[in-house]
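Undergrad: Got a sequence here, can you build the structure:
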Amino acid sequence: MLEAKVTAYINKKQLINHNDTILVGVSGGPDSLALLAYLNSIKKSYNLTLVVAHVDHMFRGEESFEEYLFVEKICEEWGIPFEGSRIDVPKYIKDTGKNPQQASRDCRYAFYRDIMEKCAAQKLALAHHKDDQAESVLMNLIRGTSGMARIGIPLKRLFGGGWIIRPFLAVTREDILEYCTEMNLNPRIDPSNEKDIYTRNRFRKYILPMIKKENSKALDHIQRFSEDLEQDEGFLMVLAEKEYNSLELTEKDGILKVPISSLGKVPKPLQRRVIHLILNYLYQVKPYVFSYVHIECIQSLLTESNPSTSVQLPSGLQVTKAYDQLLFHFGRLPSVTLSKELRIPGKTALANGAVIETVLLDPLSEKWEHASRYTCILPLSEEDLPLRVRNKRDGDRYQPKGFTGHKKLKKLFLEHKIPVHERESWPIIVNKNDQIVWIPGLQKINLEKTPMPAIMIKYVE
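TA: The predicted structure follows:
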């Protein structure tokens, strides 16, 4: 029964080609041992080369080492090359802070990748089955997972220069146990599979039996849902990638800038996937705790009335709304300390990479320029010297041109829609009494030619 189902599934889904070299992940449990036995039974008809990979995660001391030796002995009896490794996963957990399941997976798959390269395998065969699939789909839905992760366990995916394949997604746990009995296999049983501290175990022991009782075909329906969803997601992601490529993203100094107007126009179903693509680009390894809640938080920033707000994502990533842009960045947005006396005449280099140039003028000078937001001309008075550049301070006020009174600097920033993080590093030119005489980029100050001496200040970014 199992052989017929799996062989038909392999041929339908084109999982195995003739002359393939297949690395088989074998723990020694019923599922993986049955998979090895099945592949060994079709080895001649497909002209396959099989290699077994086994990892002892060293959680259970001598017990797990005995499983290592058991798999090694099976391979010796069946004439299959064996590649084993004992990895100190408890130490890896201590060093990385990852949970046991994620840490085990990281170490195991790293070993698989190395052995695939070593033996030039085209495929890595793993023994996940329909029950595993149902558990994964339900766990992900309840966890709030979004996007492609909702499909659960993919039938095949690229890995280590080849493919991971899962032929046993055609059969159930019950089919596998029956096959083990028929083939007189004596698999090892991991006692941790019975512990209720693991989410998957609780789904396996309590939730899946109820679902099967409601509908005996439930596992078939969940598997079909997974395969259909994978196709649908693949199609939608193609459309999302086109939208992503048209966003005109800019990246500088570790900050990815996304135009709100462009992202806001993307239809919601594609918008969620475009955000996924952005996060995939930024995260080298996407956090395990990532869910649809984080996508919704980012989407909410597109319509948030507050022009300067942010959301915190896992692993230190923040998304900050800065008027018409979303800024994706790890940690706090950078700010630069500005505190220098200006050279008059001369050039003063600032910590933000800009340069302030000052030129002395007299009524006959030919260097007078038309004032702009980046060039100003001021009367030169000994009472004002020295001039300095500094950062803004709480309560700063300045005197607008043509006004007798003073105005809050904060209001000027708001009028020009300067993002909060940029205000912190904005250059402010002050006199020796710490009175603001010019705000480069925001204030236009001009002095017509007069008999009195003057100074021209240019801010060059």
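Undergrad: make it CA atoms for all contacts and neighbour counts henceforth
TA: Will do.
Undergrad: got the residue ranges for the helices in the stretch 251-400 of the chain?
TA: For the stretch 251-400 of the chain, the helices defined by DSSP state H, counting those that start in this stretch cover 260-265, 268-282, 292-303.
Undergrad: From the centroid of the chain, which residue is nearest?
TA: What sits nearest the mean C-alpha location of the chain, by Cα atoms, centre = their mean, is Tyr283, with 2.6 Å.
Undergrad: which helix is the longest one in the protein?
TA: helix 218-245 (DSSP state H).
Undergrad: how many other residues sit next to Lys130?
TA: When counting by other Cα atoms under 10 Å, one arrives at 22 neighbours for Lys130.
Undergrad: hang on, it packs against Val171?
TA: Yes - Lys130 is within contact range of Val171, at 5.8 Å (criterion: Cα atoms under 8 Å).
Undergrad: returning to that earlier point: looking just at contacts, which helices and strands does the longest helix of the chain meet?
TA: Under the contact definition 3 or more Cα pairs under 8 Å, 6 or more residues apart in numbering; DSSP states H and E, helix 218-245 sits against helix 130-143, helix 208-214, helix 268-282.
Undergrad: Most tightly packed of these?
TA: Highest mean neighbour count of the helices and strands packed on helix 218-245: helix 130-143, a mean of 19 (counted as mean count of other Cα atoms under 10 Å).
Undergrad: After that one, which helix or strand is next?
TA: Using DSSP states H and E, the helix or strand that follows helix 130-143 in sequence is strand 156-159.
Undergrad: and Ala53, how many neighbours does it have?
TA: 22.
Undergrad: whoops, I mixed them up, Gly234
TA: 14.
Undergrad: Tell me the spacing between it and Pro451.
TA: 74 Å (Cα to Cα, to the nearest Å).
Undergrad: Any idea how far stretch 44-60 is from the middle of the chain?
TA: Stretch 44-60 sits 31 Å away from the centroid of its parent chain (Cα atoms, centre = their mean, to the nearest Å).
Undergrad: Alongside the first, I'd like the structure of this one:
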Amino acid sequence: MLKNFNMNLIKENDSLIVAVSGGIDSMVLLDYLNKIKKSLNLTLTVCHVDHKKRVDSADDLKLVVKTCDSLDIKCYTKELKNEDYDNFHDYAHVERYDFFVEIAEKVKANKIVLAHNKNDHAETILMRLTRGSSFEGYRGILQKSYYKDFQIIRPLITVSRSEIREYQKENNIVFNEDSSNKENNYTRNRFRHNLLPLLENENPKYLDKITQFSNYQVKAYALIEKLSNEFLNHNLIKKENNYHLNITSLKSLDEIVLIDVIKRAINLKTNNTLELTYQNIDDVMGLINNDKPQIQIDLDKNLSVYKSYDDLIFGALSTEKNQYKFIVSDPQEIKLPDNGLVIITKKPNNYLGIIYKLCYNNLDLIFPLTIRNRQNGDKINTKIGTKKVKDILINKKVPMETRNKIPLVLNKHNEIIWIPSVYKKKTNGSEIIYIIYQEGNKNA
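TA: Prediction:
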């Protein structure tokens, strides 16, 4: 028996997808689950993925299929494409887990069982401590997690490699040894071959001590996660495709919770596709505490985080202006690139928006009007001289992403007469024509 096998993860009548590679850990896992399946009325289905990275990988597939046939357990297999990938490990991880989920849905399984053991857990934590990770990452390999809403369980995570070997010998379990496990080309193998024996010499119970460290991390992070989720539930605002957080509220958080809030906001925006570094988080923290009213950093080619006055915004901000220019010779509606509208009319009652009353005596002195977004060097004439439009927008605290889209209305002499909510030139006359601005998508 495997005395440290975590039976709490398996319930009566469970339908389990068992990931079996053909190595000692997964073959022991399959054997043990097969022994207890009758007493718990378990349904077992095996999945095997051939990574095609070793010439002998076909032997693993044959062993798994043969074993499943002998146990009368249904086995599904998948071969990965043997192509060059920038990161084969990440590609294989996604392909493998997606395959497990696909079969779980097909056979209506409720859990996916993986064969990570106690030594794997220790190696993972030590590797993350060495290369750097997050508070969340320092927990190591979790006994229970989720992938695409499917529960992943690892009942061997409390079982040492030596206990697995003893069980294998006592039960004469056939397995294949992965030849790459003997090489030191991989980081995990170097830790396994060189560091773990040293730790065992220092303290034979080092695995238990690393597990204790992990348990403390799990408990501490549960509190951090609870606090950050509560904060996000009350403070995170989604506007179009971007996520907004109030900077004053962020500054009220304990720093460790703030770090987790930032990480979760980024994960939401990127759908967990961006691997964050300590420097990434530190850079975002720097935005929050920066005295500049508007400042931006790019964390990835698809993600910018920027401060706009009292907002921290996670999105794909482009500072390039989508230039537009319309010459208008009579009352009409003009559709802007962000789906906003500029309406020139003598009958304003049918419209909502920001309204400017343009007074005149002779229409020939009004048209043509120009509707365009701002340009470098734009200025407004005042009684005491000229002011740069850029400076006026900054003083009015117009957000960076709005400045390049807001329409400017110019008269026939190319003089700026109106910027909605920012500036309007006083005009005289007995007749009135109305210019109305309706905002479009804020993040278009």
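Undergrad: need the helices of the stretch 251-400 of the first structure in CSV with distance to Glu341 of the first structure, can you?
TA: Shown next, in CSV, are these (distance: least, Cα to Cα, whole Å):
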stretch, distance to Glu341 of the first structure
helix 260-265, 39
helix 268-282, 39
helix 292-303, 40
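Undergrad: and of the ones you listed, who's closest to Asp20 of the first structure?
TA: Nearest to Asp20 of the first structure, of all these, is helix 268-282, at 31.8 Å by Cα to Cα.
Undergrad: Could you give the residue range in the second structure aligned to that closest one?
TA: Mapped onto the second structure using TM-score structural alignment, helix 268-282 of the first structure covers residues 255-269.
Undergrad: start and end residues in the second structure for the longest helix of the first structure, please.
TA: Going by TM-score structural alignment: helix 218-245 of the first structure matches residues 206-233.
Undergrad: and the matching stretch, how far from the first structure on average?
TA: Once fitted to the first structure, stretch 206-233 of the second structure is off its aligned match by 1.8 Å on average (mean Cα distance after the TM-score superposition for the first structure).
Undergrad: Tell me the buried residues in that stretch?
TA: Neighbour counts over stretch 206-233 of the second structure (16 or more other Cα atoms under 10 Å) mark 207, 210-211, 213-214, 217-218, 221, 224-225, 227-229, 231 as buried.
Undergrad: possible to save those residues as a markdown table with distance to Pro293 of the second structure?
TA: Converted to a markdown table, those look like this (distance: Cα to Cα, whole Å):
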| residue | distance to Pro293 of the second structure |
| --- | --- |
| Leu207 | 50 |
| Ile210 | 45 |
| Thr211 | 46 |
| Phe213 | 42 |
| Ser214 | 41 |
| Gln217 | 37 |
| Val218 | 38 |
| Tyr221 | 33 |
| Ile224 | 29 |
| Glu225 | 30 |
| Leu227 | 28 |
| Ser228 | 25 |
| Asn229 | 27 |
| Phe231 | 24 |
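Undergrad: Tell me how far the aligned partner of Lys130 of the first structure in the second structure lies from Ala316 of the second structure.
TA: Matched to the second structure by TM-score structural alignment, Lys130 of the first structure sits across from Lys118. In this structure, Lys118 of the second structure and Ala316 of the second structure are 41 Å apart, going by Cα to Cα.
Undergrad: Repeat that for Asn362 of the second structure.
TA: With Cα to Cα as the criterion, Asn362 of the second structure and Ala316 of the second structure are 46 Å apart.
Undergrad: In terms of neighbours, single out the busier of those two.
TA: Ala316 (18 against 11).
Undergrad: Trace that one over to the first structure, please.
TA: By TM-score structural alignment, Ala316 of the second structure lines up with Phe330.
Undergrad: Quick check: chain neighbours aside, which residue is closest to that match?
TA: Nearest residue to Phe330 of the first structure, sequence neighbours excluded (Cα to Cα, 6 or more residues apart in numbering): Leu317, at 4.4 Å.
Undergrad: Could you verify my assumption that the one you found touches Gly331?
TA: Yes - judged on Cα under 8 Å, Leu317 of the first structure makes contact with Gly331 at a distance of 6.4 Å.
Undergrad: the more surrounded of those two?
TA: Neighbour count, other Cα under 10 Å: between Leu317 of the first structure and Gly331, Leu317 has more, with 17 against 13.
Undergrad: Tell me who's in contact with the more buried one.
TA: By Cα atoms under 8 Å, 6 or more residues apart in numbering, the contact set of Leu317 of the first structure is Phe328, His329, Phe330, Gly331.
Undergrad: I'd like to know which of those is nearest to Leu50 of the first structure.
TA: For the contacts of Leu317 of the first structure, the nearest to Leu50 of the first structure is Phe330 (44.4 Å; Cα to Cα).
Undergrad: Would you agree the closest one is in contact with Gly316?
TA: Yes - the pair Phe330 of the first structure / Gly316 is scored as a contact, 5.4 Å apart, by Cα under 8 Å.
Undergrad: Identify the residue of the second structure aligned to Ile295 of the first structure.
TA: Mapped onto the second structure by TM-score structural alignment, Ile295 of the first structure lines up with Ile281.
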